[in-house]
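**Q** Any chance you can model this:
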Amino acid sequence: MLRYRSIYALYLIAFIDLFAVSLFLPLLSKEIRDLGGDPFLIGVIGSVYGAVQLFSSPIVGWGSDKHGSKIILFICLLSTAVGYALQGYASNLGMLLIARSIAGCFKHTQTIGKSIITELAPQEKSHVLANFNAFGSMGFIVGPTIGAHLVELEGGFRSVCLLASAAFLANILILVLLVTTKRKIKAWPSKGKDSDDLMGKNAYCGLGTIFSWPKSGADTSTLKYSVTGILFLRFVFSSSTIIPRANLPLTLESKFGTGVVSVGYLNSMQAVISTITGLTVGPVVSRLYQNDSERMVKHAGFVKAISLLALVVAPTFRLAGLSLLLQSGADPFLRVGITSMSLDGHDDFGTILGLGQSATSLSRMLAPFIAGVAQTYLSDQDGPAIIGFTAALLGLIWSYFVGMRRGFWRWGTRKVHSDINNGSMGINGGDHQPLINDIKKGVINHNHHQL
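**A** Purely as a prediction, here's the structure:
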């Protein structure tokens, strides 16, 4: 009973979280301009949030694994509430920059929430993660409309930011009163003590060991995918979503003469489609894909690439809108599938999800710059969409042919060969001894793509 109460409370937290963000996010560029910012400064301040998250996400994820997800989420919610209140009272660009930096440092509700919900339902992670994402998308349906009405009042932007801050304080109450975490804080090895744990004694030293090959004798049977491969996959698919949307209103206006109202309705329809498909991900992955997240990612990636290609060649706004709606339908399957793959075989949920958020933050930080360069040197109307299609195609090729499994990496292969020669293969020796013997005899090619 407590488990289900916590899960539904986290769904509510996800809804309020993105509702609060969507209240002011569409209005932020206008506020920067009103404070005297030019297009360059709008891009810089817009990129600060992603840049700060790039470094803070792994540390917050590591902290949630070491000190407990609930206390770290509490600190993040409280600090974000302070940041958004400061953002509302910003009277100059410097103060606004500080407020956005605070938000970027501590706004990790989605990452830590996914970590907690995965701990509570590890056998149903695809289903609960899909619902978590869907409830967050619901917030984006209603938030922009309410924010647009409030900003027309006197001191409107301040009111919107204070409402967002109050929403995060409400999330603190929900967290404290309704959420109970399941997983115990793990015991960290003392100095000099050998451990097969994936983490070390501090954030970045610990993160470094995640990318390395496990020690000889360690059981790697549960580690299905390379963390590096998954991070790259997340980065390219995130880029395929964020880059085309970076300057989407200007692109649609330039290509089709579309007004702000039409773009607003399109954004709401995208959020609706994302919510509906998000709620279906759980049943689809369990019944149609038999919990095979890798196959689902491949299929969703194919749909994503086709929809971006359609956006590039669309001759009318209606067809462009249909391609964007198709992307919104594919994105929940990609997010849940990649997240599920990244967690397979790991129990450091917070750290892994924090690393994933860093990959997304990197693409979010680079997106405004890449979109601007694409519009300047590639195509004023279709440049960002072309880059997005290229990124989606690269992600599709990566998932199909390059693979994310640990043995595909050259540096890992050298370690495997060393273990084979030393007779200490770092996998279940009994199950793989015939393969090891064949490699020693030269029956199987030592090329790392075949290992």
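
**Q** contacts and neighbour counts: CA atoms only from here.
**A** Fine.

**Q** so who does residue 53 touch?
**A** 104-105, 357-358, 361 (CA atoms under 8 Å, 6 or more residues apart in numbering).

**Q** Proceed likewise with the subsequent sequence, for comparison:
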Amino acid sequence: MNIQKCSPLFQKPRGRTRIIQCIYVVGFMDLFGVSMIIPLLSHHVKALGASPTVAGIVGSTYGILQLFSSTIVGSWSDVVGRRYSLLTCLLLSALGYGLLGMSTSIALFVLARIPVGLFKHSLSICRALLSDLVSESERPLVMGHFNAASSVGFILGPVVGGYLTEHEGGFYTSSFTCAVIFLTNAGLVWMLPWSETLIHRNDTNSSNDTSKGCNDKNCSKSVRNGSNASTHRPVLAADTDPGSIAPGKHVGSLRWREVSLLQPAWRQLSSVGSKIHMVASSDMWDLFLVRLLMAIAIMLYYSNFSLAMEERFSLKPKVTGYLISYSSTLGALAGFLVGPVTQLYGNNMPALLLHSTVLTGLLIFLYAAAPSVSQVLLTSTFFAISTTIGRTCITDLELQRGGVQASGTLIGAGQSVTAVGRVLAPLLSGLAQEFSPCGPPSLGVVLALAAVCLLLIRIPKWDGRGMTIKAKL
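**A** Model prediction:
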């Protein structure tokens, strides 16, 4: 076979590029619509007559549902394909936001949050789809651009939501607008040129060696209907002798069945359970623990930011808002730095993750000990960059070590871990604030230091590129 046909861009590269660009648009519109609603939820539920305690319980419903559904929906996208799972999540999210626009009682409000809490995983599936479309070396660059596009939407959304709220029935208008945005995203996903893309997936050990030939069985996979289509079943670690898989090696030539969305539910559930079991039984606890520690540390940094600025420097809320907007804008722009930085590191993601974690911990410490607003501004500048790079690194390492055969499951599991952090961070922040306004970031420093120590211990156990260790199905 002609070696040139093994190129990642062989056959219909324009179709692949169009899909990637459209996914950027989907990510932007997704967070644009969501961020229109988020600042208004607490005010609306209180306007419906809920007490602070009830409002808190209602507000936690979404997070709890996300905690349990992230991994399941991500794994389901591996089973039925990205296209059908993404469409399902977008349409049901649109239904949830439409119901939110009709919520005139607390019961309806809670009902509207259920489909959103269960199926608002469109961004996770988009990331899994992008990981399917690009090679391992391209993945950090593409993921960085996707995160940047999504972050821009999150910055602009509250501005539009705030404007709409100034008019009568503003919350309902914002909710219906958000529902329309999700329906538009669903239409865009439906019209994507799925059948035009053929991408290559070589064995990792030979992907950079163009002098080696390849054949049709281990050179390519087609993205059809968003799933990795083939008449063969997946070749996973369990298809070989587990003892013969050397640590750090990918299982080559991953092949997938084309699965129908209308197949028996028990078969879908069985496949989902198998993939979740594969991730749960793999030796990836270290990466998930690092993700959890850093997620809580970052949330502690932001948890009482406005209150701390007022108590420490007598800063007005308006100025604090400017600081937060400045940091958010830098975080969005930092997505474009991920690709060049990973190239500078030679795609050595473990080293980059270690250095970004060290930098993040140091910046949290400098913020906690900042004697002036100017130092807070300086730390906020680099903090936005380091956290953006760190999030991309941890996702890329999870995909490297877990393998592409379960990218949706892995990304969903990562989101579940982050959801645990969202549950724990407010509790830890409240306890730390009992001692000092600097208590939450100080605790964040301790957690970041624990993450650094864990990385120093575990990175030598990974190979130089953080590849997969073992996975059992």
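
**Q** And the TM-score between them?
**A** Put the two chains on top of each other and the TM-score (TM-score structural alignment, normalised by the length of the first structure) is 0.80; 392 aligned residues with a CA RMSD of 2.7 Å.

**Q** In a markdown table: the contacts of residue 53 of the first structure, plus distance to residue 197 of the first structure.
**A** As requested, the contacts of residue 53 of the first structure are arranged in a markdown table below (distance: CA to CA, whole Å):
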| residue | distance to residue 197 of the first structure |
| --- | --- |
| 104 | 29 |
| 105 | 27 |
| 357 | 22 |
| 358 | 22 |
| 361 | 27 |
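
**Q** Among these, which one lies nearest to residue 311 of the first structure?
**A** Nearest to residue 311 of the first structure out of those is residue 361 (CA to CA; 24.2 Å).

**Q** quick one on the thing from earlier: among the contacts of residue 53 of the first structure, which lie within helices?
**A** 104-105, 357-358, 361 (DSSP state H).

**Q** Neighbour count and distance to residue 329 of the first structure for those - can I get that in a markdown table?
**A** Formatted as a markdown table, these follow (neighbours: other CA atoms under 10 Å; distance: CA to CA, whole Å):
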| residue | neighbour count | distance to residue 329 of the first structure |
| --- | --- | --- |
| 104 | 24 | 27 |
| 105 | 24 | 30 |
| 357 | 26 | 21 |
| 358 | 24 | 24 |
| 361 | 26 | 22 |
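
**Q** List the buried residues for stretch 56-73 of the first structure?
**A** 56-66, 68-70, 72-73 (16 or more other CA atoms under 10 Å).

**Q** Give me the neighbour count for the equivalent of residue 209 of the first structure over in the second structure.
**A** Under the alignment (TM-score structural alignment), residue 209 of the first structure pairs with residue 278 of the second structure. Residue neighbour count, defined by other CA atoms under 10 Å, stands at 22 for residue 278 of the second structure.

**Q** In which helix or strand does residue 278 of the second structure reside?
**A** In this assignment (DSSP states H and E), residue 278 of the second structure forms part of helix 265-280.

**Q** for that helix, packing partners?
**A** helix 52-80, helix 407-433 (3 or more CA pairs under 8 Å, 6 or more residues apart in numbering; DSSP states H and E).

**Q** Kindly indicate which of the contacts of residue 53 of the first structure lies nearest residue 213 of the first structure.
**A** residue 358 (21.5 Å).

**Q** can you tell me which residue in the second structure aligns to that closest one?
**A** By TM-score structural alignment, residue 358 of the first structure lines up with residue 416.

**Q** Quick check: closest non-adjacent residue to its match.
**A** residue 67 (4.7 Å; CA to CA, 6 or more residues apart in numbering).

**Q** got it, and residue 271 of the second structure?
**A** residue 79 (6.5 Å).

**Q** ditto for residue 119 of the second structure
**A** Leaving aside its sequence neighbours, residue 119 of the second structure sits nearest to residue 89 (CA to CA, 6+ apart; 4.9 Å).

**Q** still on that earlier bit, right, and the match of residue 358 of the first structure touches residue 65 too?
**A** No - using CA atoms under 8 Å as the test, residue 416 of the second structure is too far from residue 65 to be in contact (9.8 Å).

**Q** is it true that residue 285 of the first structure touches residue 292?
**A** Yes - contact criterion CA under 8 Å: residue 285 of the first structure and residue 292 qualify, at 6.9 Å.
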